[in-house]
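Chemist: Okay, predicted coordinates and the sequence, questions at the end:
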Amino acid sequence: MVKLASEQKCLLGEGPVWDARNQVICWIDILKGKVYELDPVTGFLKTITTNRVLGAISVCEDGHFVGAFQDGFGFIDRETGLVNIASDPERHLPGNRFNDGKCDPSGRFWAGTMSLTEAPSAGTVYMVGQGLSMSRKIEGTTISNGMAWSPDQRVFYFIDSTTRRVVSYNYDHSGAISDKRTVIEFSQRDGFPDGMTIDREGMLWIAHWDGWQVSRWDPETGKKLLSVSLPVSKVTSCTFGGENLQDLYITTARKDLSAEELNKQPLAGSLFVWKNSGYKGMPAFEYKK
């Protein structure tokens, strides 16, 4: 079912994004500050080194990347690799970094911060709009993680990993969110919910940190529908890619694994894919500058 897509081993692989314009799967190594672009047809792998801790990326309308770095929001030139930091809402909090993020249906970039020591409630989710206008959306988060918008664009889903929950909010195109409610709860044996994506049927796909799997859930009932096993424990995120968005790409990590664990999980940190999964994802939204 699941196969190796790239042997490039990340310390903390995260944030997969399918770039439909270029037909490549992009993902990052947060701690090494690297962006990878893989052409699944040719197997060509391009690496961009930012020399910064990098929590999330999205593709911009101009084809380059917007990124959430430890030192703020910025843009990555895909040709030169140059980084231009545009704004840092947490300049006064040097112990924080950005962790995960995505663009919303209106082309704004959402990303959340967390403490480098994972201190409770130290993070905030920000929304960056056109002209780098910025607003705080969710406060008091610990490990800001998965985000997704429903196919009808009326619901925003969000994960703060330490809560072991997925919550939903009513969402409108102004970026306003309201009426927070819990829709999914993880058991301790499932590990922690990490990155997340959504399919065309409105079902959520969630990566399990310390859980050896990606799972599919119905947010209306809170029930787990499917489990996709992986040969590694630290599964970090997933997204659909391929010409028809039918391939599920999955990022993983090696961070905090002992030598003994790495010996048992030699593929930890690799990118995996479930080709022709039988499900189809939603196109990634692009950032409007």
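Modeler: Ah, there it is.
Chemist: Every contact and neighbour count from this point should use C-alpha atoms.
Modeler: Will do.
Chemist: What's the end-to-end length of stretch 221-238?
Modeler: Across stretch 221-238, the terminal residues are separated by 22 Å (C-alpha to C-alpha, to the nearest Å).
Chemist: try stretch 4-15
Modeler: End-to-end span of stretch 4-15 (C-alpha to C-alpha): 17 Å.
Chemist: Name the surrounding residues that touch it.
Modeler: Applying C-alpha atoms under 8 Å, 6 or more residues apart in numbering, the contact partners of stretch 4-15 are 27-32, 38, 40, 55-57, 100-101, 195, 236-238, 251-255, 267-273.
Chemist: at 7 Å what do you get?
Modeler: By C-alpha atoms under 7 Å, 6 or more residues apart in numbering, the residues outside stretch 4-15 that reach it are 27-31, 56-57, 100, 236-237, 251-255, 268-273.
Chemist: Which ones among those residues map onto strands?
Modeler: Among the contacts of stretch 4-15, DSSP state E puts 27-29, 56-57, 100, 236-237, 251-252, 271-273 in strands.
Chemist: now those residues in CSV, with neighbour count?
Modeler: Output for these, formatted as CSV (neighbours: other C-alpha atoms under 10 Å):
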residue, neighbour count
Trp27, 28
Ile28, 27
Asp29, 25
Ala56, 30
Ile57, 31
Asp100, 29
Thr236, 31
Ser237, 29
Thr251, 30
Thr252, 30
Leu271, 27
Phe272, 21
Val273, 21
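Chemist: try this one next to it:
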Amino acid sequence: MGVSMQKMEASMEYQHDATLGEGPVWDEREGRLYWVDILSGTLFVYDPVTNRNKAHDLGEHLGAVGLRREGGLVVALQSGFAFYDPAERKITPIADPEADRPGNRFNDGKCDPSGRFWAGTMSYELEEGAGSLYCLNRGLEVAVRLRGVTISNGMAWDEDRFFFIDTPTRQVMAFAYDQESGTVASPEILRTVDEGEGYPDGMTIDREGALWIALYDGYKVIRIDPVSGETLFEVHLPVPQVTSCTFGGASFRELYITTAREHMSEEEIQRWPLSGSLFKASVPFGGSPAARFGG
């Protein structure tokens, strides 16, 4: 950590009590933020202009959401991949790669630059290595990209690398990534998060290629160098369970940050009452529009 490293505080954007707020995605066409509360099975559509947060109850645990090029959403539900039309509130199932594993659920997910939707699974019992990372391609076939994952979390891509977090390992991994085929290879550890810093969770990437990582039980989001892994910038929050982040706003300079309150005692909730809320920081870096699913 250099002497010149900058820090700033995030402000509360929308107060809520999400159990496990996660997976923020900015829709630049609508000027709205989609985010989820995994364990209540709720999809939120937040409008920063009106400060309204519309809730869609999807009826089952909801791991992640992605935008579609033709409009509407692709989602990773406990029952597998599906399309969701928010206007009609209609779910259309696609495929369930783990129909034989009722003890698992989808966790985090994101679209890659080539228009595929990736999402990983984990076991409710946090059984080590029980999850896998799947890729739903544009033809709606599902491929396994990684096996033996415990808590599948943050994902990001640049031209030829795929970044991935399996939270309990505390590692941010970098893989060689083939845009054409969507395959990953040659894993390397980019950064191991120290024990006192919390656990690496959700992740996004900025225009300069630096990675932004939410630190669960770490009260912050860190921006790290994509080559050295060192911390370049920090955004601090008044709650411990920081889960994910994404860039939004008209110029993609607003960092939206989700948080959680799972496993918290009443005493802890009194101490950190804003846990589960949506936060925002106007950062001196810009992001890019989210990739959209091409199927």
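Modeler: Yep, it's here. A quick note: this is a predicted structure, and the numbers were derived from the prediction, not measured.
Chemist: how about the ones in strands among the contacts of stretch 4-15 of the first structure in CSV, adding distance to Glu185 of the first structure?
Modeler: As requested, these are exported to CSV (distance: C-alpha to C-alpha, whole Å):
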residue, distance to Glu185 of the first structure
Trp27, 27
Ile28, 27
Asp29, 28
Ala56, 25
Ile57, 27
Asp100, 20
Thr236, 17
Ser237, 17
Thr251, 22
Thr252, 22
Leu271, 26
Phe272, 25
Val273, 26
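Chemist: Closest to Phe285 of the first structure out of those residues?
Modeler: Using C-alpha to C-alpha, Ile57 is the member of those that lies nearest Phe285 of the first structure, at 11.6 Å.
Chemist: so how far is Leu132 of the first structure from the closest one?
Modeler: Counting by C-alpha to C-alpha, the gap from Ile57 of the first structure to Leu132 of the first structure is 15 Å.
Chemist: Ser123 of the second structure corresponds to which position in the first structure?
Modeler: Mapped onto the first structure by TM-score structural alignment, Ser123 of the second structure lines up with Ser115.
Chemist: from what I can see that match touches Thr124, true?
Modeler: No. Counting by C-alpha atoms under 7 Å, Ser115 of the first structure sits too far from Thr124 to count as a contact (10.1 Å).
Chemist: Just give me the neighbour total for Asp206 of the second structure.
Modeler: Using other C-alpha atoms under 10 Å, Asp206 of the second structure has 19 other residues around it.
Chemist: Correction: the previous question concerned Thr92 of the second structure.
Modeler: Neighbours around Thr92 of the second structure, by other C-alpha under 10 Å: 12.
Chemist: mean shift between whichever strand or helix holds it and the first structure?
Modeler: Using DSSP states H and E, the element containing Thr92 of the second structure is strand 90-95. With mean C-alpha distance after the TM-score superposition for the first structure, strand 90-95 of the second structure departs from the first structure by a mean of 1.5 Å once superposed.
Chemist: Could you report the distance from Ser215 of the first structure to Thr221 of the first structure?
Modeler: From Ser215 of the first structure over to Thr221 of the first structure the distance is 15 Å, taken as C-alpha to C-alpha.
Chemist: more neighbours, the two?
Modeler: Between Ser215 of the first structure and Thr221, Ser215 has the larger neighbour count (other C-alpha under 10 Å), namely 20 against 9.
Chemist: Looking for the alignment partner of Ser79 of the second structure in the first structure.
Modeler: Per TM-score structural alignment, Ser79 of the second structure is aligned with Asp71.
Chemist: neighbours around the spatially closest residue to Lys289 of the first structure that is not a sequence neighbour, how many?
Modeler: Excluding the flanking residues, the one nearest Lys289 of the first structure by C-alpha to C-alpha, 6 or more residues apart in numbering is Gln130, at 4.9 Å. For Gln130 of the first structure, the count of nearby residues is 13 (other C-alpha under 10 Å).
Chemist: Strands of the stretch 1-150 of the second structure, start to end?
Modeler: Applying DSSP state E, counting those that start in this stretch to the stretch 1-150 of the second structure gives strands spanning 6-9, 11-14, 21-27, 32-37, 42-47, 52-57, 62-67, 73-77, 80-85, 90-95, 104-111, 117-123, 131-136, 142-149.
Chemist: Tabulate these (JSON lines), appending distance to Leu190 of the second structure.
Modeler: Shown next, in JSON lines, are these (distance: least, C-alpha to C-alpha, whole Å):
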{"stretch": "strand 6-9", "distance to Leu190 of the second structure": "21"}
{"stretch": "strand 11-14", "distance to Leu190 of the second structure": "29"}
{"stretch": "strand 21-27", "distance to Leu190 of the second structure": "22"}
{"stretch": "strand 32-37", "distance to Leu190 of the second structure": "27"}
{"stretch": "strand 42-47", "distance to Leu190 of the second structure": "32"}
{"stretch": "strand 52-57", "distance to Leu190 of the second structure": "36"}
{"stretch": "strand 62-67", "distance to Leu190 of the second structure": "24"}
{"stretch": "strand 73-77", "distance to Leu190 of the second structure": "27"}
{"stretch": "strand 80-85", "distance to Leu190 of the second structure": "30"}
{"stretch": "strand 90-95", "distance to Leu190 of the second structure": "33"}
{"stretch": "strand 104-111", "distance to Leu190 of the second structure": "20"}
{"stretch": "strand 117-123", "distance to Leu190 of the second structure": "20"}
{"stretch": "strand 131-136", "distance to Leu190 of the second structure": "19"}
{"stretch": "strand 142-149", "distance to Leu190 of the second structure": "17"}
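Chemist: Relative to Glu208 of the second structure, which of these is closest?
Modeler: Across those, Glu208 of the second structure has its closest neighbour in strand 6-9 (16.5 Å, C-alpha to C-alpha).
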